[in-house]
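**Q** the sequence and its predicted three-dimensional model are supplied below.
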Amino acid sequence: MSTVVTGLGITAPNGLGTEDFWRATLAGESGIGPVTRFDASQYPSRIAGEVPGYTAEEHIPSRLLPQTDHMTRLALTAADWALADAGIDTSQLPEYGMGVVTSASGGAVEFGQRELENLWSKGKEYVSAYQSFAWFYAVNTGQISIRHKMRGPSGVLLSEQAGGIDSIGQARRHVRKGFPVVVSGGVDAAVCPWGWVPQIASGLMSTEDDPARAFLPFAADASGYVPGEGGAILVVEDADCARERGAERIYGEVAGYAATLDPAPGSDRPPGLRRAAENAIADAGLTPAEIDVVFADASGVPALDRAEAEALAGLFGPYAVPVTAPKSMTGRLLAGGAALDAATALLALRDGVIPPTAQVSAAAPEYQIDLVTGAPRERDLRSALVLARGHGGFNAALVVRRPVP
């Protein structure tokens, strides 16, 4: 049974909507800049990727505005766009045949912070009743499910940056069990003090104030990562069902998926990223030689970049496969990042072009990877490997394949 992606909805720091994002990504246009959603001047890290030009009132019904966070509004908008892109009218499908699986990190922290401030400064009478669920890490899944009456199997994956891939893998499981349509992927937004401080505490964030120098994955002068907001929602379907209903397009097949956990710190065992990649490639029925491009996790943290580069060189051979990190234009989007990379990989397969790693002139020589920089690289692409790592030792790998005509 083949599982395919028929719809994409993207809200990203360098593009609102799939085609705007894709145009900007191929042009190397970055959406990273100084934080504007709150006053970050007193924090050591002051750069982020923020979604531009988004006015919630233009996309979300007024009744939903009081009960939704910026994160959930972006997710609802992306889900609307993905379903429209897939040509799916949910009113024409059985409610219990459609599911929703998304990824999350810490939930709707901006909404939660505002209501807790009301509690501390004004009293419990000033706390919104919607605080009971609007902050919850499963809120995106719940609101998408309610809005589109999708009452089939639903869930949420909390594996930070790896979650977007994990959600797509879980969606494929549901499709294989007989549910024809699952909305999947992830959208996150934690550009607020409550979402900012825990990331600073990790010690992995860049403190560079120049947006062009703040996030340089695989570069010799990489200094950490830049957070961002946004992500992608994908419509995952059974291939036969998609063709029977006359789907206008199939972006690609979800051919392979795997997830691993890193060993405990201090262990002599190797990290689990390479094993996740190997297992996903095997799950797709392919060999490493049949992978045409890798969309890297690309941490921007030197030690983590080194570990990923060693895994890639060990699996494919030095400089053997093109590697790209378009998240250099968006920042790391927490639970939305891997879903956006998966969507980007599908667009790359569609158009036969590998987007560049912006701001980076070349990978550090010791990494021995063929990092695509400068300009897009045209290539006959049949399959792509997408990698992601989540804070806490999560690893996920996804293989997407060009659809068979």
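**A** Done, it's in.
**Q** for the rest of this, base every contact and every neighbour count on C-alpha atoms.
**A** Will do.
**Q** OK, contacts around the spatially closest residue to F38 that is not a sequence neighbour?
**A** Excluding the flanking residues, the one nearest F38 by Cα to Cα, 6 or more residues apart in numbering is C192, at 6.1 Å. Neighbour list for C192: 37-38, 109-110 [criterion: Cα atoms under 8 Å, 6 or more residues apart in numbering].
**Q** buried ones among the residues you listed?
**A** Neighbour counting with 16 or more other Cα atoms under 10 Å marks 109-110 as buried within the contacts of C192.
**Q** ok so, going back, separation between the residue nearest to F38 and E229?
**A** According to Cα to Cα, to the nearest Å, C192 and E229 sit 11 Å apart.
**Q** the structure to be compared is supplied as follows:
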Amino acid sequence: MNAEHQAGHGPTVTGRTAPNGDELPVVTGVSVAAPNGLGTEDFWAATRKGVSGLGPITRFDASAYPVRVAGEISGFEAREHIPSRLLPATDRATQLSLATAEWALRDAGLDPAAFGEFAGSVVTANAVGGVEFIQRELQSLWSKGPRYVTAYMSYAWFYGVNTGQVSIRHQLKGPSGVVVTGQVGGIDALAQARRRLRAGQRFVVAGGADAPVCPYGLTAAMTAGNLSTGADPATAYAPFDRSARGHVPGEGSTMMTVEPLGAARERGARNIYGAITGYGSTFDPHPATGRPPTLARAARIALDDAGLAPHDIGAVFADGAAEADADRAEAAAIVDVFGPLRVPVSLPKTMTGRMYGAGAATDVVSALLAIRDGEIPPAVGTAGLAEELGLDLVLGGPRPAALDHVLVLARGDGGFNSAAVVSRVP
């Protein structure tokens, strides 16, 4: 087990395990491009009100597909946000990454040039690659021939290209990377950012992006058998509900700037949204072994890392796979850690769909904003099974709450589990 996952090795707001509070990794800039809001405040205003961005697929004719509902971002014109020379060389996910990275830096009031080219790093999560770019080039290959496949195909599809393009655009030449762990990637990217800060990096741009809503992306996702075929956007994605039939895919990008607390205060950072105080990850054994899943263990590792007990947590932002077995397993993990009906559970992704590499990062931002504003956002589209499962699911509107610490959970296909604790900074 990585030392970062062991109890007592993470810096905390309470100071019980932090040798130096100035080293606490804090989020100083945030940006979200999501189906229910383009820009952080638009996204958060919709999320607090329970306004969903799910709807019939419009980016292509989906009439021949069993999946008809997705979370699509409206109003994003790439040419308005990135240089025109990059348009033919980038997938939609990369375009969203470039835009949100710039917005996060702007929100943080952080000018990379002021710190030297090796002071900043980039860590992003991506789950499906540049599927729309791949589709476009395959169409050129089969309809016109190989001479019509662009040289950009050599990298524009790649999982790591979002990190690369953000790094190039802002001249962030510190050690960077990409994590490819599906739905949990946004949390894992923040954990890697925390490691980079502990190694001496001045700041890190971290988050995730995916844009799977295209014929090739949808077809690839359908092979897993866990996409919802519901035609009504209001009920197609219903985690912890008897009608759960799988998830709705969503596109999006969320980026954050992460800095040591002392350095952020020294430069006069205008925003300190909160701290990343705990992280834990596990991998489930194969179902054929008969051994139980390990999400509860990941949550406990994150709590231990933060130096917190379950009663310190004011809310849980759940994963919400919307599959009967997965939902029951997640509910059992939450009850195992906290007890039945003991902690409010939020599911803002019911308003965006599962945004793959961007999903968990978006939940982290939602948790930080919930701490800031004292409100837990609701779940929408789900109704009937939560209490039976022992969950106090927030429904019908935001719930006022004084929050100091929030636990964010994420699960990915194949057994990935990650958990993060985000905390108020006094």
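**A** Arrived safely. Because the structure is a prediction, the values reported are computed rather than measured.
**Q** mind checking the TM-score on these two?
**A** With the length set by TM-score structural alignment, normalised by the length of the first structure, the two chains reach a TM-score of 0.98; 404 aligned residues with a Cα RMSD of 0.9 Å.
**Q** which of the contacts of C192 of the first structure line up with contacts in the second structure?
**A** Shared with the second structure under both residues aligned by TM-score structural alignment, their matches' Cα atoms under 8 Å, the contacts from the contacts of C192 of the first structure are 37-38, 109-110.
**Q** out of those, list just those in helices.
**A** Those of those mapping onto helices are 109-110, per DSSP state H.
**Q** the kept ones among the contacts of C192 of the first structure into a markdown table, with extra columns for distance to Y96 of the first structure?
**A** Output for these, formatted as a markdown table (distance: Cα to Cα, whole Å):
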| residue | distance to Y96 of the first structure |
| --- | --- |
| R37 | 38 |
| F38 | 41 |
| V109 | 30 |
| E110 | 32 |
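**Q** of the kept ones among the contacts of C192 of the first structure, closest to D283 of the first structure?
**A** V109 (36.1 Å; Cα to Cα).
**Q** quick one: map the closest one onto the second structure.
**A** By TM-score structural alignment, V109 of the first structure lines up with V131 in the second structure.
**Q** surely its match meets L218?
**A** No. The criterion here is Cα atoms under 8 Å, and V131 of the second structure misses it with L218 at 9.2 Å.
**Q** residues shared between the contacts of the two?
**A** Joint contacts of V131 of the second structure and L218 (Cα under 8 Å, 6+ apart) are P212.
**Q** go ahead and confirm I82 of the second structure touches S97.
**A** No. Applying Cα under 8 Å as the test, I82 of the second structure and S97 come out as separate, 10.1 Å apart.
**Q** more neighbours: these two, which one.
**A** Between I82 of the second structure and S97, S97 has the larger neighbour count (other Cα atoms under 10 Å), namely 30 against 16.
**Q** buried set for the helix or strand that contains that one?
**A** For S97 of the second structure, the element it lies in under DSSP states H and E is helix 92-108. Burial within helix 92-108 of the second structure, assessed by neighbour count using 16+ other Cα under 10 Å, is assigned to 92-105, 107-108.
**Q** max pairwise distance over these: which two?
**A** R92 and A108 (24.3 Å).
**Q** contacts only, for the counterpart of I376 of the second structure in the first structure.
**A** Matched by TM-score structural alignment, I376 of the second structure corresponds to I354 in the first structure. Going by Cα under 8 Å, 6+ apart, I354 of the first structure touches 293, 324, 348, 372, 376-379.
**Q** can we see that at 10 Å?
**A** By Cα atoms under 10 Å, 6 or more residues apart in numbering, the residues touching I354 of the first structure are 25-26, 292-295, 322-326, 344-345, 347-348, 372-373, 375-381.
**Q** same thing with T229 of the second structure?
**A** 65-69, 222, 236-237, 245-248.
**Q** how about it, what's its match in the first structure?
**A** So, by TM-score structural alignment, T229 of the second structure is matched to T207.
**Q** again with R242 of the second structure
**A** Per TM-score structural alignment, R242 of the second structure is aligned with A220.
**Q** and that match, how many neighbours?
**A** 17.
**Q** from A363 of the first structure, how far out is it?
**A** Taking Cα to Cα, one finds A220 of the first structure at 7 Å from A363 of the first structure.
**Q** check contacts around the residue lying closest to L347 of the second structure once chain neighbours are set aside.
**A** Closest residue to L347 of the second structure apart from its sequence neighbours, by Cα to Cα, 6+ apart: A379 at 4.7 Å. A379 of the second structure is in contact with 47-48, 50-52, 238-239, 320, 345-351, 393-398, counting by Cα under 10 Å, 6+ apart.
**Q** mind checking how far stretch 263-275 of the second structure is from the chain centre?
**A** Taking Cα atoms, centre = their mean, to the nearest Å, the mean C-alpha location of stretch 263-275 of the second structure is offset from the chain mean by 22 Å.
**Q** Provide the aligned range in the first structure for it.
**A** Going by TM-score structural alignment, stretch 263-275 of the second structure sits over residues 241-253 in the first structure.
**Q** quick check: buried residues in that stretch?
**A** 242, 247, 250-253.
**Q** same question, stretch 330-346 of the second structure
**A** Going by 16+ other Cα under 10 Å, stretch 330-346 of the second structure has these buried residues: 330-335, 337-338, 340-346.
**Q** how far does stretch 316-332 of the first structure stretch from one end to the other?
**A** Using Cα to Cα, the two ends of stretch 316-332 of the first structure sit 25 Å apart.
**Q** what range does that stretch cover in the second structure?
**A** With TM-score structural alignment as the criterion, stretch 316-332 of the first structure aligns to 338-354.
**Q** returning to that earlier point: most neighbours among the contacts of T229 of the second structure, please name it.
**A** For the contacts of T229 of the second structure, neighbours were counted using other Cα under 10 Å, and Y237 has the most, 36 neighbours in all.
**Q** test my guess that that residue contacts L347.
**A** No. The criterion here is Cα atoms under 10 Å, and Y237 of the second structure misses it with L347 at 11.1 Å.
**Q** mind listing the shared neighbours of the two?
**A** 320, 380, 382.
**Q** separation between the equivalent of V32 of the second structure over in the first structure and G392 of the first structure?
**A** Matched by TM-score structural alignment, V32 of the second structure corresponds to I10 in the first structure. I10 of the first structure sits 26 Å away from G392 of the first structure, taking Cα to Cα as the criterion.
**Q** cool, T141 of the first structure as well?
**A** T141 of the first structure is 23 Å from G392 of the first structure, by Cα to Cα.
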